[in-house]
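In: 3D, please:
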Amino acid sequence: MSGRTTATGGRGWTLAVVCVATFMLLLDLTVVNVALPDIRDAFDASFTSLQWVLDAYALGLAAVLLTAGSLADRLGRKRVFTVGFIVFLLASLACGLANDVVVLSVSRGVQGLGGAVLFAVGPALIGQEFQGKDRGKAFGIFGGVVGLSIAFGPLIGGALTDGLSWRWIFLVNVPVGLLALVVSGLRMRESRDESASAVDWWGLVLFTGALTLLVLGLLRGEAEGWGSAPIVGMFAGSAVLLGGFGIVERRRGERAMFQLSLFRNVTFNGVSVVTLLCAAATMSAIFLLVSYVQNVLAYSPWETGLRFLPLTGTLFVAAAIAGSLTTRVPQRLLMGSSLALIAGGLGLVALTGPDTSWTALLPSMFGIGLGMGLFNPPRASLSIAVVEPSKAGMASGINETFQQVGVAIGIAGFGAAFQSRVTDLFAQSEAGRQLGPSAHEFGEAVAAGGGAEAVGRAPSELAPALEAAARTAFVDGLTDVMWVCAAVAVVGSLVGFLFIRTRDLHESARGDDTVLSAEVTRESLDEQSAGELPAVEAVRAGGER
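Out: The predicted structure is shown next:
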């Protein structure tokens, strides 16, 4: 059973605060990309150091999602959410004031830890306040904010970097966050699982350690070498800790931080897999598309952000529509269709060529934006609908964990594939062969977005040919990887259609909704009819005899 303390305020304030916090933490996933050249110049940082600025945040964000949600169920969701918010804001301040790249990377890691708490607990807070059709609308707004934060990252990052300084992409969080903290303290209500057992410290430590090693191995695999001792050791250590976590949780039973019985829920497994595949395909795609517009088409950060507005606008409209559809249309249709649209959008990147303008991306942007907008609201709603309300924090944390692991897998895996493909394509070109042994290094620079700088250092008589070859290699490599991303989205679509079932949802998530209840009844009748068919045929056969 879930209990609440009395407090002033209403559910609208809770939704507003959660949306503001989520917008800020997800914005910092993408906003840094466009500021990396300025950060490099400010600290004279190496490429590896700049990778840590990105990786540290992703690592912190992924490592404690599940543990944060579980702790919130036990200690109070508002309390844990507030602590996470404070950590996020203090780390944002430290990022903005950093005096070298090491301090910036460490602060980014701490910022990710605070963001993980906000990301895990936010959907549970919304689920506690909204029921039935109102829950669908609330998660529609929440899903729109998730998409907008990702899509608006380049635009906001470009505006702050060009207009003020790269430091303001972090410092802007502080005043906005303080205002949201005041509102949450005055208006947000507390909720927790009153019957929860003591904190599962062993489970918390083992799972956090396992996930940290897994994500760190994925993020650093390309730079260190996938077969290198450190990376293999990270994956092996993650597997050992994960095995230990499973043993501990099985012994604790109902007192476990993560109830392993959830894996017997078909829809829980389906939503988790779809979330991972969607994150892997879309986040890596957006990362590469931003790199293409900024580094190949040579638009400034602000201009790059403006050219992604078609994706942003489509996503916002689609998310608003999806919020109202979550209680009118079977969830599996929304989830499956959204991934199919994303797959189509990713495939449409093939319309680009070495000599096309950014407008060749418009069909792709519309498809990706429509799919992402339709995906986020039902995903957030379903993530907590598979359990009783008192376990919402745990369920939300699990789903967000799958999402962040998907982001890490996508950026690491598809990023490595892109770098390898572009490097090979450039080395095989006529201009690349003229460079001889240095073609491989030149191709790696092209894949990393440094093609213009590499061309500038080359002999002047080779510059035109090298520039054309670099552009062709980048675009062709981008298209090839987008086809692979599209294939991953197709698999996610099939999983959504086949393994998300309304009857697997907890009764609290469908009790007030006539449409969903009717869907459960229809599914049950289908099962009953399928089960009775052999008996009917046997009776008929007996009568004929």
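In: contacts, neighbours, all on C-alpha from now
Out: Noted.
In: what about residue 174, helix or strand, and which?
Out: Element membership of residue 174, judged by DSSP states H and E, is helix 173-187.
In: I'd like the next helix or strand past that helix.
Out: Heading C-terminal from helix 173-187, the first helix or strand you meet, by DSSP H and E, is strand 191-193.
In: Quick check: which helices or strands does that next one pack against?
Out: On a contact count with 3 or more CA pairs under 8 Å, 6 or more residues apart in numbering; DSSP states H and E, strand 191-193 meets strand 2-4, helix 65-75, helix 77-97.
In: Dump those into CSV; add mean neighbour count and distance to residue 202 as well.
Out: Output for the helices and strands packed on strand 191-193, formatted as CSV (neighbours: other CA atoms under 10 Å; distance: least, CA to CA, whole Å):
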stretch, mean neighbour count, distance to residue 202
strand 2-4, 14, 24
helix 65-75, 27, 11
helix 77-97, 22, 19
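In: As TSV, those with distance to residue 200 would be great.
Out: Compiled in TSV, the helices and strands packed on strand 191-193 are given as follows (distance: least, CA to CA, whole Å):
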stretch	distance to residue 200
strand 2-4	19
helix 65-75	9
helix 77-97	16
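In: The nearest residue to residue 188 once chain neighbours are set aside - how many residues pack around it?
Out: Closest residue to residue 188 apart from its sequence neighbours, by CA to CA, 6 or more residues apart in numbering: residue 14 at 5.4 Å. Neighbourhood size, residue 14 [other CA atoms under 10 Å]: 23.
In: these two touch, right, residue 14 and residue 127?
Out: No: using CA atoms under 8 Å, residue 14 is not in contact with residue 127, being 10.4 Å away.
In: quick one on the thing from earlier: how close does the residue nearest to residue 188 get to residue 544?
Out: 66 Å (CA to CA, to the nearest Å).
In: Residue 209 is nearest to which of the helices and strands packed on strand 191-193?
Out: helix 65-75 (11.0 Å; CA to CA).
In: Just the buried residues of the helix or strand hosting residue 402, please?
Out: Under the criterion of DSSP H and E, residue 402 resides in helix 392-428. Residues of helix 392-428 classed as buried by neighbour count (16 or more other CA atoms under 10 Å): 392-415, 417-427.
In: Now show me the structure for the sequence below, then we'll compare the two:
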Amino acid sequence: MKHLAPLLVSCTATFLLLAYSTIVTVAMPSISADLSVGFGALQWVIDVYTIALAVLLVPLGAVSDRLGRRTLLVGSLVAFGCASLLCALAPTSSVLVIGRCGQGVAAASLFATTLPLLEASYSGAAKHRAFAIWGAVSGLAAAVGNVSGGLLAAVGWRLVFALAVPIAAGATWMAIKYLPNDRPLERRRIDVPGMVSLSATIALLVIATLVFSDRGLTWTVSVLATLCAAALITFAHYQRRNPETAVIPRVLMHNRTFRTAVVIAAAYYFAAFGILPAISSWLHDALALSPAQIAMVLSVQPLVFFATSLLLGPRIGPTRRDRAFAAGLLLCAAGCLALALPTAVAGWAGILPAMALTGIGAGVISPALPAAAMQDVAPTQQGVSSSTVNASRQFGISLGVAACAISVRAFEPGSDPHRWGVTLLTIGAMTGGVCVAAALTTSARTRLRLN
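Out: Here you go, the predicted model:
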């Protein structure tokens, strides 16, 4: 049991943070009816989790390198359970938003510790298997989030949040009982101004993306983009001024494998998962499917993701990693281009090839990505390296959702099947092109390294 504990705790923590990023979406109608608030106010129930997760992921990765992974992991599991209990008992939408913010902060801490914990606990073939299982669980979490959110909402949306409490409690008990006490890995002081400026940069970028996807290019977006640029310049200044305490160490920026992992993480999340809200709108507006039916159709992708990661993940070693990245990106591109099929195939079945191909592509990439993120990285920097790659995923999906929303707004398809066909074709060409470009970049860097 002690040998399996790091894997079980890491997978449970990952399952919680990913499932609860999607589980609320399908339950929104019942939450709106129960708390008597509009969907505009409840949108923050989803967005505040995303913002907190994206904003704090890299800074907390740096903190985990200094405080110790076990300490931060246990505290984060307790915090996630308490925040979930607050959500379950929330009397108003404001309290629910506060609870979701707490979940997002705890989720960022969990994400910052799970992969370094696996890296430190296993080696050789056991490490490849652990990363493959972790990748499979991350795919399954999205499926469970989509489906269970709809099913549990029929019983009561508060149960959606209440179920997280015993799961977090069980993972906390296992971590305390079986994970060894660890000491801080690094004695460097924390660069507080650098962390604050980085957090501000990411927060402003994510909020600007959300506003842009909802309202288009407005003065609010322009102001947010200007502030984001100023925060980024400030962060870069502190990075250069204090290289010994930099949030993202300079040695990481010179690590070619790490840079490749960051690009791939953003590209495949942009394409494979950024398209899902647009597909959901098509299923609802053009085909008039119910939320539960939409969840079932969309869950094809994470279920295929789960099976692919579980079957192929352990076979993807360091020598096959670059080919796996290229193949996964091209499969994602093929899946995006398959969005043209609904123009020829009537009904929801026309979208299944796109769901299956993007699921396979993501399932090929996901198990290999954690090892690439931490290859040739010192143990004292693995928290920030893995967190940066995971933050790149969040940035990719936010940008993908915004880009797809622009296409939907431009064509205004409504319930017109023809307009939706053109919209999906445009989205497929755009997202598929991003994956092809990333695959070509990866192949070029591989040839350069070999030469």
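In: re the thing from before, tell me which of the helices and strands packed on strand 191-193 of the first structure lies nearest to residue 239 of the first structure.
Out: Among these, helix 65-75 comes nearest to residue 239 of the first structure, with 17.1 Å by CA to CA.
In: so the closest one matches what in the second structure?
Out: Using TM-score structural alignment, helix 65-75 of the first structure lines up with residues 57-67 of the second structure.
In: so how far does the matching stretch sit from its counterpart in the first structure?
Out: After superposition onto the first structure, stretch 57-67 of the second structure sits on average 0.6 Å from its aligned residues (mean CA distance after the TM-score superposition for the first structure).
In: centre of the chain versus that stretch, how much separation?
Out: Centre-to-centre, stretch 57-67 of the second structure and its host chain are 18 Å apart (CA atoms, centre = their mean, to the nearest Å).
In: ok, residues contacting that stretch?
Out: Under the contact criterion CA atoms under 8 Å, 6 or more residues apart in numbering, stretch 57-67 of the second structure has outside partners 72, 108-109, 111-113, 183-188, 190, 195, 198-199, 247-248, 380-388, 390-391.
In: ok, now stretch 20-32 of the second structure?
Out: Contacts to stretch 20-32 of the second structure, defined as CA under 8 Å, 6+ apart, come from residues 38-39, 42, 46, 49-50, 142, 144-150, 152-153, 156-157, 160, 291-292, 295.
In: Out of the residues you listed, list just those in helices.
Out: The members of the contacts of stretch 20-32 of the second structure that map onto helices under DSSP state H are 39, 42, 46, 49-50, 142, 144-150, 152-153, 157, 160, 291-292, 295.
In: Who's the closest spatial neighbour of the corresponding residue of the second structure for residue 473 of the first structure, skipping the chain neighbours?
Out: Counting by TM-score structural alignment, residue 473 of the first structure lines up with residue 419 in the second structure. Of all residues not flanking residue 419 of the second structure in the chain, residue 413 sits nearest, at 4.7 Å (CA to CA, 6+ apart).
In: quick one: the residue most central in space within the second structure from residue 326 of the second structure, how far?
Out: With distances taken as CA atoms, centre = their mean, the residue of the second structure nearest its centroid is residue 394 (4.6 Å). Distance check for residue 394 of the second structure against residue 326 of the second structure: by CA to CA, it reads 21 Å.
In: How about residue 232 of the second structure?
Out: 31 Å.
In: Of these two, give the one with the bigger neighbour count.
Out: For residue 232 of the second structure and residue 326, the more surrounded residue by other CA under 10 Å is residue 326, and the numbers stand at 23 against 20.
In: how about the helices of the stretch 301-450 of the first structure, start to end?
Out: For the stretch 301-450 of the first structure, the helices defined by DSSP state H, counting those that start in this stretch cover 301-307, 309-325, 331-347, 362-385, 392-428, 430-435, 439-447.
In: which one of those lies closest to residue 293 of the first structure?
Out: The nearest among the helices of the stretch 301-450 of the first structure, by CA to CA, is helix 301-307 at 6.2 Å.
In: So which elements touch that closest one?
Out: Under the contact definition 3+ CA pairs under 8 Å, 6+ apart, helix 301-307 of the first structure sits against helix 132-163.
In: Now do stretch 253-271 of the second structure: which range of the first structure does it align onto?
Out: Per TM-score structural alignment, the counterpart of stretch 253-271 of the second structure in the first structure is residues 263-281.
In: Okay, buried residues for that stretch please.
Out: 265-281.
In: what does it contact?
Out: With CA under 8 Å, 6+ apart, stretch 263-281 of the first structure has contacts from 262, 339, 379, 382-383, 386, 399, 402-411, 485-486, 488-489, 491-493, 495-496, 499-502, 504-505.
In: burial count for the corresponding residue of the first structure for residue 189 of the second structure?
Out: Mapped onto the first structure by TM-score structural alignment, residue 189 of the second structure lines up with residue 198. By the criterion of other CA under 10 Å, residue 198 of the first structure has 12 neighbours.
In: and the closest residue to residue 116 of the first structure other than its chain neighbours, what is it in contact with?
Out: Leaving aside its sequence neighbours, residue 116 of the first structure sits nearest to residue 61 (CA to CA, 6+ apart; 4.6 Å). Applying CA under 8 Å, 6+ apart to residue 61 of the first structure gives the contacts 109, 112, 113, 114, 115, 116, 404.
In: and the gap between the last one and residue 272 of the first structure?
Out: Shown here: residue 404 of the first structure relative to residue 272 of the first structure, a distance of 11 Å by CA to CA.
In: One more: the fourth one?
Out: In this view, residue 114 of the first structure and residue 272 of the first structure are 23 Å apart by CA to CA.
In: Same question for residue 17 of the first structure.
Out: From residue 17 of the first structure over to residue 272 of the first structure the distance is 26 Å, taken as CA to CA.
In: Residue 537 of the first structure now?
Out: Applying CA to CA to residue 537 of the first structure and residue 272 of the first structure gives a distance of 39 Å.
In: how about the residue nearest to residue 188 of the first structure, what's its match in the second structure?
Out: When the second structure is aligned by TM-score structural alignment, residue 14 of the first structure is paired with residue 6.
In: Tell me how far the helix or strand hosting that match lies from the chain's centre.
Out: Per DSSP H and E: residue 6 of the second structure is located in helix 5-22. For helix 5-22 of the second structure, the separation from the chain centroid amounts to 12 Å (computed by CA atoms, centre = their mean).
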